[in-house]
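[1] have a look at this prediction, sequence included:
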Amino acid sequence: MKILGTAKFKEGTLPVKYLGVPLITTKLKATDCVPLIDRITKRVKNWTNRSLSYAGRSQLIQSILFSMQVHWSSLFILPKKVIKEIESILRAFLWSGSDPKTHSAKIAWDSVCAPKNEGGLGFKSLDIWNKAAIAKHIWYLFSGGEVSMWCQWVKSYLLKGNSFWKVRIPTDPSWVWRKLLSLRNWMSPLLTHKVGCGESIFLWYDNWHPLGPLWNKFGDRIMYDSCLNSETKVNQIIEGHSWKWPIPNSWEI
């Protein structure tokens, strides 16, 4: 209270907004995303009194309306209800323009989001885009991330030297961390490692070998037979340009 009195601040409660998005301590709810939906709806209403062709509305969706959710999608896994509501607004604006209730959709939205060379309009699927935008945080963990305070904090306090692919989900994880861990099976085949010195690549769990992650291929047996633990790095089994297995010929990969 002394600090509040000295600094002339008012004590607030969460959630509050920071850079346009809510600061929350729990799971993101659909009600937290109302400001985002309201912004998109308001922008659409500003255009509905104009005579726009399908091509004009399509361009506005891709260049303006879609970009309005990019910041949110880069920070949160949006609730499915919110994604459906945003796509409903975009769909209604595309097909009906000034009077969204007069016409139904001419083509399924999934078909509209298909690439142009497949007959669609090239719109991005909000669900896939959201996953891809969040997945960049996982990519930062493997691409260095020395300049990211978040990456350094995750490595020091959450991973603690363990592989991201096999670290256990804590009993009381934050909602964001739990969501990132839930994307591991989806992301693992998409991240490949080019071996240099190999000192930062996990031998069993990272996707560096042509067969993919070796643990996924062979299971715990390969670790038992090779006498190498789960924290072994690639540089520990390479000497010059040759393999250096502790037990020669135990495995040929």
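    Now that the structure is in, tell me what you want to look at.
[2] for the rest of this, base every contact and every neighbour count on C-alpha atoms.
    Fine.
[3] straight-line length of stretch 114-131, end to end?
    End-to-end span of stretch 114-131 (CA to CA, to the nearest Å): 17 Å.
[4] check stretch 39-59 too.
    Termini of stretch 39-59 sit 18 Å apart (CA to CA).
[5] what separates it from the chain centre, distance-wise?
    Centre-to-centre, stretch 39-59 and its host chain are 29 Å apart (CA atoms, centre = their mean, to the nearest Å).
[6] cool, stretch 110-125 as well?
    Distance of stretch 110-125 from its chain centroid, counting by CA atoms, centre = their mean, is 21 Å.
[7] in that stretch, what counts as buried?
    112-114, 121-125 (16 or more other CA atoms under 10 Å).
[8] equivalent analysis for stretch 184-196, please.
    187-188.
[9] and it, how far out from the chain middle?
    On CA atoms, centre = their mean, the centre of stretch 184-196 falls 14 Å from that of its chain.
[10] what's that stretch in contact with?
    Residues from elsewhere that reach stretch 184-196 (CA atoms under 8 Å, 6 or more residues apart in numbering): 135, 139, 165, 201, 206-208, 212.
[11] second one coming, line it up with the first:
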Amino acid sequence: MANEALDSRLKDNIPGLLLKMDIEKAFDHVNWDFLMEVMSKMGFGHRWINRMKWCCSTATFLILINGSPSGLFRSSRGLRQGDPLFPYLFLFAMEALSQLLSCARNGGFISGFRVGGRGREGLIVSHLLFADDTLIFCDADANQLQYLSWTFMWFEAISGLKVNLSKMEAILVGEGIPMETLASVLGCKIGSLPTSYLGLPLGAPYKATRVWDTMEERFKKRVCARLEKIQRDFLWGGGALENKPHLVSWKVICAAKKDGGLGIRNLATFKKALLGKWLWRFANENESLWKQIISSKYDLQEGGWCSKGARDRHGVGVWKAIRNGWENFRSHSRFIVGDGTRVKMGAEAWEENEVGGSWGLRFTRHLNDWEVGEVESLLSKLHPLTIRRGANDSLRWKENKNETFSVKSYYSSFSRAFKPSFPARTIWMPWVPIRTNFFGWEAAWCRLLTIDRLKRFGLEHPQQVINDLLNPTGQNLRIREDSQGTYVEGIKEEVVLSPAHALSLIAAGEVVVPTMNETPCVH
């Protein structure tokens, strides 16, 4: 949200100020009476308010003097850090500051940044709060800064929370304004773009390398490739990251165990699944501020389920990357028609309902004889599709039984096309050692390191070493070669509840090593 608001201001080419605010000893100075009054204004009952006041006021403290606890006393204000309840109470206190800033914006004392595009009026964003981390957007005007200083004084008087002006930063958005004069109004420091907010870059190009140097969460394609290489080397190198032959393709390994893989997540695919959560939230969270900002800037598609696509240089790359996944996301969802105001007939997949009104079609002209059949076909399709008055249209997720989006189900949908016939239950047995299971998995894919395969990799080993390599369980496995190729002879008899049990079921006599393909050789 902060990046979108800042981007809009820069594109409008209007100078402005970005204020990064800090609260001095935030939890320690909260006035209890003020906090209880805020809770009362928010609609909490007297019984609940009294309980919260009891939680705040009954704690006692000891001071260590020369290593000995002494001086038992009670506090008269503040919230204890580390208590799981008090961060939420602190948010109630900061809500008062948010309301004061909103009143200042509505009264015209501060302007905020206009977020919008393509000729629309836009949405005014004056501040963003996350706990005590606060951003304030205003014009580069000394009068507005003076109003803000008064607002901070009023907030301190009623809540006990003081704005730490020595740590506060005033950052110029745009050019041509002397910052020294403006910063002196508040007595704060002067900052510059790009900066950071909540640990993320703010005001920098989305693809700029320098701003992501300290961030490990931002995975580029080449970073994903490098991390996957580390995973592959770890898997095939026995945990030592050695450069050993990779016997099975990474695509197969990332498939689910029931589909012949190892269930390791593909990082690039997992990223797409995580971004899908924001598309689901956009379609369902109509009152969220972040959705209002995105909607105001990019405009909405018909129905309001997603924003329109961004133009070349319009907007910030974060939402562009999320928006690019809409078409694939849409293919895994369906619409439930309520009053029909958000679902376009003929363009969306409607879901049949059993209750509702009836269709009364009105044509702009009389039908020709050859059109009667087509109209009858249309009516037959419309008959089960009904309108439920008073109910809203909704988006449902196809991949879950409860029809609610989950990252897990979306990730699974990406690998659904990979469905070989694989004896997963035969291989992955809980009573068999995992090393034996893994050996059986390799055998099922015909990827054992036989003599001809070792030669193909340019490795020359004595016969005994090869036997040890093929035989991690200590059972009798034999190698024989003929004109047709190399074979691994397995155990014929079935030994129940032993490591050889899995191998006997997998080998079933002989496991042939054919050409390199992606089809299991055991069924």
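    Nice, I can see it. These numbers come from a predicted model, not from an experiment.
[12] out of the buried residues of stretch 110-125 of the first structure, list just those in strands.
    Within those, no residue falls in strands by DSSP state E.
[13] re earlier: neighbour-wise, which of the contacts of stretch 184-196 of the first structure leads?
    Using other CA atoms under 10 Å as the neighbour criterion, Asp206 leads the contacts of stretch 184-196 of the first structure with 26 neighbours.
[14] ok, now how distant is it from Gln152 of the first structure?
    Taking CA to CA as the measure, Asp206 of the first structure and Gln152 of the first structure are separated by 19 Å.
[15] tell me which stretches of the first structure form strands.
    Taking DSSP E as the test, the strands found in the first structure are 16-18, 21-23, 238-239, 242-243.
[16] returning to what we had before: closest to Leu158 of the first structure out of the contacts of stretch 184-196 of the first structure?
    Distance to Leu158 of the first structure, by CA to CA, is smallest for Trp165 among these, at 12.4 Å.
[17] just give me the neighbour total for the residue mapped onto Ile247 of the first structure from the second structure.
    The pairwise alignment with the second structure assigns Ile247 of the first structure to Phe363, based on TM-score structural alignment. Phe363 of the second structure has 7 neighbours, counted by other CA under 10 Å.
[18] reformat the strands of the first structure as TSV; add distance to Trp95 of the first structure.
    Formatted as TSV, these follow (distance: least, CA to CA, whole Å):
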stretch	distance to Trp95 of the first structure
strand 16-18	34
strand 21-23	30
strand 238-239	60
strand 242-243	61
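[19] pick the most deeply packed of these.
    Of the strands of the first structure, the one with the most neighbours on average (mean count of other CA atoms under 10 Å) is strand 21-23, at a mean of 16.
[20] what span of the second structure is that one aligned with?
    Going by TM-score structural alignment: strand 21-23 of the first structure matches residues 200-202.
[21] got a list of contacts for the matching stretch?
    With CA under 8 Å, 6+ apart, stretch 200-202 of the second structure has contacts from 2-3, 193-196, 211-212.
[22] quick check, nearest of those residues to Asp468 of the second structure?
    Using CA to CA, the contacts of stretch 200-202 of the second structure come closest to Asp468 of the second structure at Trp212, 47.1 Å.
[23] isn't the closest one right next to Lys220, touching?
    No - when contacts are counted by CA atoms under 8 Å, Trp212 of the second structure is not listed as touching Lys220 (10.2 Å).
[24] which of those two has more residues huddled nearby?
    Comparing Trp212 of the second structure with Lys220 by other CA under 10 Å, the one with more neighbours is Trp212, at 16 against 11.
[25] now the more buried one. Nearest residue, chain neighbours left out?
    Nearest residue to Trp212 of the second structure in three dimensions, chain neighbours excluded: Arg218, at 7.0 Å (CA to CA, 6 or more residues apart in numbering).
[26] same question, Leu128 of the second structure
    Leu135 (5.2 Å).
[27] mind checking what that neighbour lines up with in the first structure?
    Checking TM-score structural alignment: Leu135 of the second structure goes with nothing.
[28] list the contacts of Leu135 of the second structure.
    18-21, 127-129.
[29] still on that earlier bit, adding distance to Ile169 of the first structure, write the buried residues of stretch 110-125 of the first structure out as TSV.
    Below are these laid out as TSV (distance: CA to CA, whole Å):
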residue	distance to Ile169 of the first structure
Val112	38
Cys113	34
Ala114	35
Leu121	40
Gly122	37
Phe123	35
Lys124	31
Ser125	29
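[30] perfect, that will be all.
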